[in-house]
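# just coords:
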């Protein structure tokens, strides 16, 4: 049986959650070519609205922010209209929607973007990653280093995207500063070799993330702004150094972000519980924690330990639209079909069986 702590209600900024579960953000590659959510997106998120807090897939704030094929944006009127349908469906089914703002930086390829431009990054250092394109896998190219003026333009893109998300009816946004993407790249010394105010010291490497968070919170309210981090995650070819370096970087970053009183901190946790404990102690509002490989009986472990307030679910929620009910009554779970994660269409997206519709 699941821990009783999962079923306690929780106030998150302006919204009231019925329990401590949430939908973790997961890229599904089913958007239309123009970056509007695909035809089944409203159904997909609406099916999972019982999770209460629905955090969407990574959504680009600009054309430069796109890295993968068929990912959605939130920077054009058409994209806003598409997300409005998703927001409406989630709300009709009792959930609350946060759109994750994700600029991929160097984790991109010109073939995958509408304008076919060279990717941008803190420094002109390739991620050396295989990117899947319409013509098959291709190496991510050497990116173009952003100027200080362009960094400020990107901050403006996040501000605009946050306003667009609220215009689309979303309840808030999550800033993606994790998983090897642009904000995370600024934090990592092997991707950020800058010698100006955005590189070098831990304070300078954190500056971009802090300025993005300030701009978004100013635009839509701190109580509608969350942020996601992934300390020491080596995704996208990043290397943040040894444990002492990682702890120093993230204690400073989270300490500065805490001053903004953002609605939540979302930690994609790799296993340094000493660091997680210190971040929990420094953070004034809600903490969300997700761990790779967490099993069913461990969903509430961080909540029970006082390290988290909410437990976002990834693969369990993807394969079980009615995961809340299944956990509540201790019902068996569907297995995830990895072959349909990114294939497009309804199969493996909106056709997983529920307890009432096997």
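Yes, it's here. Here the structure is a predicted model, which means the values were calculated and not measured.
# for the rest of this, base every contact and every neighbour count on C-alpha atoms.
Will do.
# which residues does residue 162 contact?
Shown in contact with residue 162 (Cα atoms under 8 Å, 6 or more residues apart in numbering): 101, 172-173, 216, 219-220.
# distance-wise, check residue 107 relative to residue 129.
Here residue 107 is placed at a distance of 7 Å from residue 129 (Cα to Cα, to the nearest Å).
# between those two, what contacts are shared?
Common neighbours of residue 107 and residue 129 (Cα under 8 Å, 6+ apart) are 140, 236.
# residue 62 contacts residue 73, correct?
Yes - counting by Cα atoms under 8 Å, residue 62 touches residue 73, with 7.0 Å between them.
# which one's more surrounded, these two?
residue 73 (30 against 20; other Cα atoms under 10 Å).
# so that one touches residue 30, yeah?
No - contact between residue 73 and residue 30 fails when scored by Cα under 8 Å: they sit 11.9 Å apart.
# which residue ranges form the helices in the stretch 1-150 of the chain?
41-47, 77-92, 148-167 (DSSP state H, counting those that start in this stretch).
# just send the ones you listed back as JSON lines, with distance to residue 316 too.
Shown next, in JSON lines, are the helices of the stretch 1-150 of the chain (distance: least, Cα to Cα, whole Å):
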{"stretch": "helix 41-47", "distance to residue 316": "14"}
{"stretch": "helix 77-92", "distance to residue 316": "19"}
{"stretch": "helix 148-167", "distance to residue 316": "26"}
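# how about these, which one is nearest residue 238?
helix 148-167 (19.9 Å; Cα to Cα).
# what angle sits between that closest one and helix 77-92?
Following axes from the mean of the first three to the mean of the last three Cα atoms, to 10 degrees, one obtains 40 degrees for the angle between helix 148-167 and helix 77-92.
# overlap in contacts, residue 73 and residue 30.
residue 37.
# second one coming, line it up with the first:
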């Protein structure tokens, strides 16, 4: 599996291997401040070619879940700085994922019980865990043009704070049914202005965010995550190939560091994006056959087949902080404990053993 260990140029960085740690929500922040164990958690995994953090809200109204971290205050910057210093001290590279959840939120998360915002007043149809227990996502407030402009600026501000906090770059979360994908999808975007209707209009918000953030911190520090055909959080896309082909062509002139695809069985769309995207492509591939998760062997096959330049893995990184060493040794691999995925203390967070540990 030598393909996994070849260096890769990504934006202004040289990655020592092509194993990317995918973003994984851990819900261990307090008032948006990442917890004191986070520097250890992330630096344990500094052997990754690139670490992408858990989803991090760029504004108060961008929060989608309890106990998720933010990047919109000096306190957030100070806490994240400890993480980036620890990762860089371990020889690693780290991007923060900026995630505005849009309609995937709840008034209990926001001051004065404000409604979550979205391109159109259409509820997700899903439920979420809140301090009051499981509750329905409400019908969101439709964003005005001023709201849209302000949200673009929220992404820009968070990206600037990310640089201040020592991150090597940012990933824009355009996947999993959150705000950027809500604009992209015709099932959640029924606007009749310049941000809705045609494919060209529905991709406009994503392109504006990517361009503005790239202008602010340099496009070589900006990636974007997409999940064509993903139905998470009530998303419906009638023509993923047409939609994402148009988006990729619109993003190409801005020379972003990478596109990160989360694959949901639409391999033909992955192949289309591979052909159309002129830059680095990171693939979080779907599991195949009877496998519950993507194996290292399947990751290497992605690279051998030329489908992507790097491969993002999730739960394998969560449970195996020394994943590159384990792959080289042919295993064994720790099994992740789902009961400790969200919230809690060090258990299932910083206590997974390393080889010989």
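Okay, I see it. Since the model is a prediction, treat every value here as computed from it, not as a measurement.
# quick check: TM-score for this pair?
Scored against TM-score structural alignment, normalised by the length of structure 2, the superposed chains reach a TM-score of 0.97; 351 aligned residues with a Cα RMSD of 1.0 Å.
# re the thing from before, looking at the helices of the stretch 1-150 of structure 1, which is closest to residue 246 of structure 1?
Between residue 246 of structure 1 and the helices of the stretch 1-150 of structure 1, the tightest spacing by Cα to Cα is seen for helix 148-167, at 23.6 Å.
# so where in structure 2 does the closest one end up aligned?
Per the alignment by TM-score structural alignment, helix 148-167 of structure 1 matches residues 145-164 in structure 2.
# in the matching stretch, what counts as buried?
With burial defined by 16 or more other Cα atoms under 10 Å, the residues of stretch 145-164 of structure 2 counted as buried are 148, 151-163.
# closest one to residue 35 of structure 2 out of those, please.
Nearest to residue 35 of structure 2 among these: residue 162, at 16.8 Å, using Cα to Cα.
# so that closest one touches residue 77, yeah?
Yes - Residue 162 of structure 2 is in contact with residue 77 according to Cα under 8 Å; the separation is 7.2 Å.
# now the common contact residues for the two.
Contact criterion Cα under 8 Å, 6+ apart; residues shared by residue 162 of structure 2 and residue 77: residue 71.
# give the aligned equivalent of residue 85 of structure 2 in structure 1.
Residue 85 of structure 2 maps onto residue 88 in structure 1, by TM-score structural alignment.
# identify the spatial nearest neighbour of that match, chain neighbours not counted.
Spatially, and ignoring its direct neighbours in sequence, residue 88 of structure 1 is nearest to residue 169 (7.2 Å; Cα to Cα, 6 or more residues apart in numbering).
# now residue 346 of structure 2
residue 37 (7.3 Å).
# I'd say that neighbour and residue 344 touch.
No - at 11.0 Å, residue 37 of structure 2 does not count as touching residue 344 under the criterion of Cα under 8 Å.
# now do the shared contacts for those two.
If you check residue 37 of structure 2 and residue 344 against Cα under 8 Å, 6+ apart, no residue is contacted by both.
# aligned partner of residue 109 of structure 1 in structure 2?
Matched to structure 2 by TM-score structural alignment, residue 109 of structure 1 sits across from residue 106.
# now swap in residue 276 of structure 1 and tell me
In structure 2, the residue matched to residue 276 of structure 1 (TM-score structural alignment) is residue 270.
# part of a helix, is that match?
Yes - per DSSP: H, G, I helix; E, B strand; the rest coil, residue 270 of structure 2 lies within a helix segment.
# quick check: it vs residue 209 of structure 2, distance?
Residue 270 of structure 2 is 22 Å from residue 209 of structure 2, by Cα to Cα.
# between the two, point out the one with more neighbours.
Neighbour totals were compared for residue 270 of structure 2 and residue 209, and residue 270 leads with 25 against 21 (other Cα under 10 Å).
# contacts only, for that one.
With contact set as Cα under 8 Å, 6+ apart, residue 270 of structure 2 has these partners: 261, 263, 307.
# number of residues surrounding the second one?
This points to residue 263 of structure 2. Neighbourhood size, residue 263 of structure 2 [other Cα under 10 Å]: 19.
# wait, residue 64 of structure 2 sits on residue 107?
No - counting by Cα under 8 Å, residue 64 of structure 2 stays clear of residue 107, with 10.0 Å between them.
# so which of those two has more stuff around it?
Taking other Cα under 10 Å, residue 64 of structure 2 and residue 107 do not tie; residue 64 has more neighbours (26 against 17).
# now for that one: which residues touch it?
Here residue 64 of structure 2 is in contact with 100-102, 104-106, 109 (Cα under 8 Å, 6+ apart).
# now do the strands in structure 1.
With strands called from DSSP state E, structure 1 shows them at 10-12, 15-17, 21-23, 53-59, 96-101, 120-121, 130-133, 136-139, 144-145, 172-177, 225-229, 264-269, 286-291, 311-313.
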